[in-house]
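> using only what follows, build the 3D model:
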Amino acid sequence: MVITRLAAGVDATGHLDDLALARTLEAIAGFREVWASYGVEGRVRIAATSAVRDAADRARFFDGVRAETGVEAEVITGEEEAQLAFLGAATAVEVARPTAVIDIGGGSTELIVGGSDGEVEGWVSLQLGCVRVTERHLASDPPADGELRSARSMIEEQMDRAEKVLAEQGVAMADAASLIGVAGTATTLGAIHLGLPTYDEDRIHRTRLPAAALADMAERLAGMTSAQRATLGPVQPGREDVIHGGALVLHAALARMGLDAVTISEADNLDGLVASLA
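Have a look, this model is predicted:
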């Protein structure tokens, strides 16, 4: 895993950050070397999400990817991102149905509610990623009490929006009998809960993170500096200054659903993208 923080600054400026874009293109070039070493040709999808969706200068990303790989990158919609996350996670973890999946990214959060048959019943894409929350409201290190109140207020407003959008599709967050958390925020929180010395995908996958433990962790992370969070074994470089914002989002969603735990899945929208190539 390579954390490039492509969403850095997009919420404030509407444009891609030069250094973040360079890091991202460097990582993609490295992935090209990997797939070329396996002889892969012609069946490659490079999909961008919230950061590129929101950037006015997204053409810079497309041009850079094309130059580095020869592949035409795509921006997937919030709906497709939600569908892919559900496809990747709901088939990889055994939990009670109806199942909800939450995908907390850097710029957005996708929340998907499935039915008893395992199919998607409703979805919403929120402007609520861990980078966006942190950049808007958690500037201090560690954040001040007023900043935390402001962040929680923003998150609750977005949860209200989620309830409204899902209701228009005939479903509710409370319909879910279980919640699966995917992507880096959820998996890192699962790793911290386990007390892992390093990030270990096999041990993280299918971890059950109780609501009470998540609440304590969100409070503890918010009280730490970025340097202190970086010393936590499984927190990968580039996540230490935004993980507390993501923890607040996950805790709020779990509380809205009234569930006692979230199950962590290493399978996510990337697995859904792979399945789409089959």
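> for the rest of this, base every contact and every neighbour count on C-alpha atoms.
Will do.
> I'd like the distance between residue 140 and residue 242.
12 Å (C-alpha to C-alpha, to the nearest Å).
> who has more neighbours out of the two?
More crowded of residue 140 and residue 242, by other C-alpha atoms under 10 Å: residue 242, with 23 against 13.
> got the contact list for that one?
130-131, 134 (C-alpha atoms under 8 Å, 6 or more residues apart in numbering).
> same deal with residue 155?
Contacts of residue 155 (C-alpha under 8 Å, 6+ apart): 128, 248-249, 252.
> save the residues you listed as TSV, and put in secondary structure too.
Listed next are the contacts of residue 155 as TSV, based on DSSP: H, G, I helix; E, B strand; the rest coil:
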residue	secondary structure
128	coil
248	helix
249	helix
252	helix
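> quick check, nearest of the residues you listed to residue 156?
residue 252 (7.2 Å; C-alpha to C-alpha).
> that closest one contacts residue 158, doesn't it?
No - using C-alpha atoms under 8 Å, residue 252 is not in contact with residue 158; the gap is 10.0 Å.
> what about the strands in the stretch 151-278 of the chain?
Listed in chain order, the strands of the stretch 151-278 of the chain (DSSP state E, counting those that start in this stretch) span 178-182, 208-210, 261-264.
> let's compare: structure for the following, please.
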Amino acid sequence: MKIAAIDLGTNTFHLVIAEQNGPELQIIYKTNKPVKLGEDITKDNLIIPSAFNRGITCLQEFKAELDKHNIDIVKATATSGVRSATNGQDFVSAANEQAGIEIDIIDGDEEAQFIYDGVKLSGAITSKSLIMDIGGGSTEFIICDEEELIWKKSYNIGAARLMQRFFKSDPLNEIDKQKILDHIENELKALRIICEEYQPETLIGSAGAFETFIQMISPTIAIKEISTADISLPEYEKLANLLINSSHQERELMDNLIPLRVDMIVMASLLTNYVLQEFGIKKIKLSTYDLKMGVLHSLRS
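So this is what the prediction gives:
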């Protein structure tokens, strides 16, 4: 049986196709497109026309790929960029009419659950952990251990949303930096309380920015061939400091930093730094498995 998951993120649309043989899933096709659906979304809370059209075109391309593979089941999930937009339902309707893809707009709780399911499959959870998935529109946090999901919450502090609201200087000056940190602190009050209670030992970064961090730290790592890896805390801190204090032009020249993340990686670094420092976490891991893998897992027969 062939199954497929489409993840409509605020920045990037992902398609992954797998073949199920017994209990095992074998990935047979994987791609992503930097759609930037959330471009300028914080201004009027709308998917702007150019982003709307990019999204539909991408889904038409995904549908052509799905048809080539004769998929038995496909599930397309839309997250913060669609669910927070006043014309999000219009986008869902257009996707169905123009690309033949039915989209399920999932809430923050469902998103966090799928992320947890994906990360669990990676084998990254080996102790009391805080999973963090930095999206464009939202960031999900999950407290868990090897046995169970303990607590989960989605916050509207994704990298694109933070960037559009606060990224006013280049390089980021101290005033703007403090505004971002104050906003993060105000948003994450509940997370602080739960972390004080459960004392997670490890921060597990779910794909996205954390893949960029590890590729910049260890360029030889075969990111497509691993499900999890340790990230050196001193090396991460050194890299984050470099990214936060560099200009857009300087970051553009850095190896293994894709154009889509040239500015958003600064927001991701500030957010990650805050979590590590405020909650006393001394260990970081990457899980390359994220929401997409969680959705695929849910489709297995």
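> quick one: TM-score?
The TM-score (TM-score structural alignment, normalised by the length of the first structure) is 0.88; 269 aligned residues with a C-alpha RMSD of 2.1 Å.
> hmm, back to that, out of the strands of the stretch 151-278 of the first structure, deepest packed?
Of all these, strand 178-182 has the most neighbours on average by mean count of other C-alpha atoms under 10 Å, namely a mean of 27.
> what's the matching range in the second structure for it?
Matched against the second structure by TM-score structural alignment, strand 178-182 of the first structure falls on residues 202-206.
> one more: stretch 4-15 of the first structure?
Going by TM-score structural alignment: stretch 4-15 of the first structure matches residues 35-46.
> swap in stretch 71-91 of the first structure?
By TM-score structural alignment, stretch 71-91 of the first structure lines up with residues 101-121 in the second structure.
> outside of the matching stretch, which residues touch it?
By C-alpha under 8 Å, 6+ apart, the residues outside stretch 101-121 of the second structure that reach it are 59, 63, 75-80, 82-83, 92, 95-96, 125, 131, 133, 140-142, 149, 152-155, 206, 287-295, 297.
> show me which of the residues you listed are buried.
By neighbour count, with 16 or more other C-alpha atoms under 10 Å, the contacts of stretch 101-121 of the second structure hold 59, 75-80, 82-83, 92, 95, 125, 131, 133, 140-142, 152-155, 206, 287-295, 297 as buried.
> between the two ends of stretch 29-42 of the second structure, how far is it?
33 Å.
> my error: substitute stretch 203-220 of the second structure in the last question.
Note: stretch 203-220 of the second structure ends 23 Å apart using C-alpha to C-alpha.
> distance between it and the chain's centre?
When distances are taken as C-alpha atoms, centre = their mean, to the nearest Å, stretch 203-220 of the second structure is centred 12 Å away from the chain's centroid.
> longest helix of the first structure, counting residues only.
The single longest helix within the first structure, with elements called by DSSP state H, is helix 145-168.
> in that one, which residues are buried?
Applying 16+ other C-alpha under 10 Å to helix 145-168 of the first structure flags 147-148, 150-152, 154-156, 158-159, 162-166 as buried.
> now do stretch 247-257 of the second structure
Neighbour counts over stretch 247-257 of the second structure (16+ other C-alpha under 10 Å) mark 247-248, 251-252, 256-257 as buried.
> roughly how far apart are the residue mapped onto residue 263 of the first structure from the second structure and residue 219 of the second structure?
Taking TM-score structural alignment, the alignment pairs residue 263 of the first structure with residue 285 from the second structure. Noted for residue 285 of the second structure: a distance of 16 Å to residue 219 of the second structure, by C-alpha to C-alpha.
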